[in-house]
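Participant: Okay, sequence plus prediction incoming.
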Amino acid sequence: MTLTDFRTDFPEFTDTAKYTDASITFWMGIAVSLVNPDRWGVLTDQGIELVTAHHLVLAQRDQAAAAVGGVPGEVKGPTASKSVDKVSVSYDTGAVALTDAGFWNLTTYGVRFMTIARTMGAGGMQL
């Protein structure tokens, strides 16, 4: 798994000013410790990429908040509704949130990771 592989598989992270090589490498290093290759097998790299993407999105939210004088690291859940002038929209966040997934529900990458991770622990394992 390389930085180039990650950017190829997740082209939404190709903006090197927004998603620096250093930040991707940092989160990828953490992701490696969270994805057990004995369990994930041929999907190990995909698990690492999903964890990395999840953390990059959260880090970018923190950077965006700090850039406008907000509080970086403030915990916020998924947006359920939003209004601008006379227009409003709301979403059923419960329809896409995984039960007991906690902070992994904060991004679509986290939800994808947890969906796959839950199947990785199913059944027996022979080494």
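Facilitator: Great, that's in hand. Numbering: from 1, shown residues only.
Participant: C-alpha from now on. contacts and neighbour counts both.
Facilitator: Fine.
Participant: how many other residues sit next to residue 71?
Facilitator: Counted with other CA atoms under 10 Å, residues neighbouring residue 71 total 13.
Participant: got it, and residue 114?
Facilitator: 20.
Participant: Pull the contacting residues for the residue most central in space within the chain.
Facilitator: By CA atoms, centre = their mean, the chain has its centre lying nearest to residue 54, at 1.3 Å. Residue 54 makes contacts with 104, 107-110, as judged by CA atoms under 8 Å, 6 or more residues apart in numbering.
Participant: so how far is residue 78 from the closest residue to residue 14 other than its chain neighbours?
Facilitator: Excluding its sequence neighbours, the residue lying closest to residue 14 (CA to CA, 6 or more residues apart in numbering) is residue 7, at 5.6 Å. Distance, residue 7 to residue 78, by CA to CA, to the nearest Å: 25 Å.
Participant: ok, second structure coming up, stack it against the first:
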Amino acid sequence: MTKNSRLPTNDQFRADFPEFADKTRYPDASVNFYLLQADTILNQDVLGDQFVYLSELFTAHYTELRGRNLAAASAGGVSTAGSGVAASKSVDKVSVSYDNSGTINPDAGFWNKTGYGQEFFWWWSMFGAGGRQLL
């Protein structure tokens, strides 16, 4: 039984985020696992009408990372890919570095690894932030 009565289902998640329709790359087991993690970590009473969307962003972030790992594993390796724009690379001994300065929130850390995580972090950080004044 879930803690939050409004937790989206696997089908609802895939309908709202159709880019996750490929069940080979994004298996039901992964989606369901991360939906249950969202249920554990997030609270619909605090997040109100944003609960479903934040749960889905949370799930999309982790499911995308898992999908990268599964794709790498099917090719006989592991995913060690970074994120952002490649700033340099090497061919011998294979090396690459990324410039994330224009695309990340320096406070978001791990959430910067996907666009879903970046958006999740922004929305999540708005709760409890209080009023803001724009100049």
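Facilitator: Here it is on my side, so go on. From a predicted model like this one, the values you see are computed outputs, not experimental measurements.
Participant: hang on, the earlier thing: map the residue nearest to the centre of the first structure across to the second structure for me.
Facilitator: Structural alignment (TM-score structural alignment) places residue 54 of the first structure against residue 61 in the second structure.
Participant: Now for that match, which secondary structure element holds it?
Facilitator: Using DSSP states H and E, residue 61 of the second structure sits within helix 51-74.
Participant: One more: residue 88 of the first structure?
Facilitator: Assigned by DSSP H and E, residue 88 of the first structure belongs to strand 87-90.
Participant: Name the nearest residue to the aligned residue in the second structure for residue 103 of the first structure, ignoring sequence neighbours.
Facilitator: Matched by TM-score structural alignment, residue 103 of the first structure corresponds to residue 110 in the second structure. Leaving aside its chain neighbours, residue 110 of the second structure sits nearest to residue 117 (8.0 Å; criterion: CA to CA, 6+ apart).
Participant: shouldn't that neighbour be in contact with residue 111?
Facilitator: Yes: at 4.4 Å, residue 117 of the second structure counts as touching residue 111 under the criterion of CA atoms under 8 Å.
Participant: So these two - more neighbours on which side?
Facilitator: More crowded of residue 117 of the second structure and residue 111, by other CA under 10 Å: residue 117, with 23 against 20.
Participant: Next, work out how far apart the more buried one and residue 89 of the second structure are.
Facilitator: 26 Å.
Participant: Could I get the full set of strands for the first structure?
Facilitator: Counting by DSSP state E, the first structure has these strands, from start to end: 81-84, 87-90.
Participant: Redo those strands as a markdown table? Include distance to residue 35 of the first structure and mean neighbour count.
Facilitator: A markdown table is the format used below for these (distance: least, CA to CA, whole Å; neighbours: other CA atoms under 10 Å):
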| stretch | distance to residue 35 of the first structure | mean neighbour count |
| --- | --- | --- |
| strand 81-84 | 34 | 9 |
| strand 87-90 | 34 | 9 |
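Participant: Now distance to residue 64 of the first structure too, for those strands, in CSV please.
Facilitator: Formatted as CSV, the strands of the first structure follow (distance: least, CA to CA, whole Å):
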stretch, distance to residue 64 of the first structure
strand 81-84, 18
strand 87-90, 22
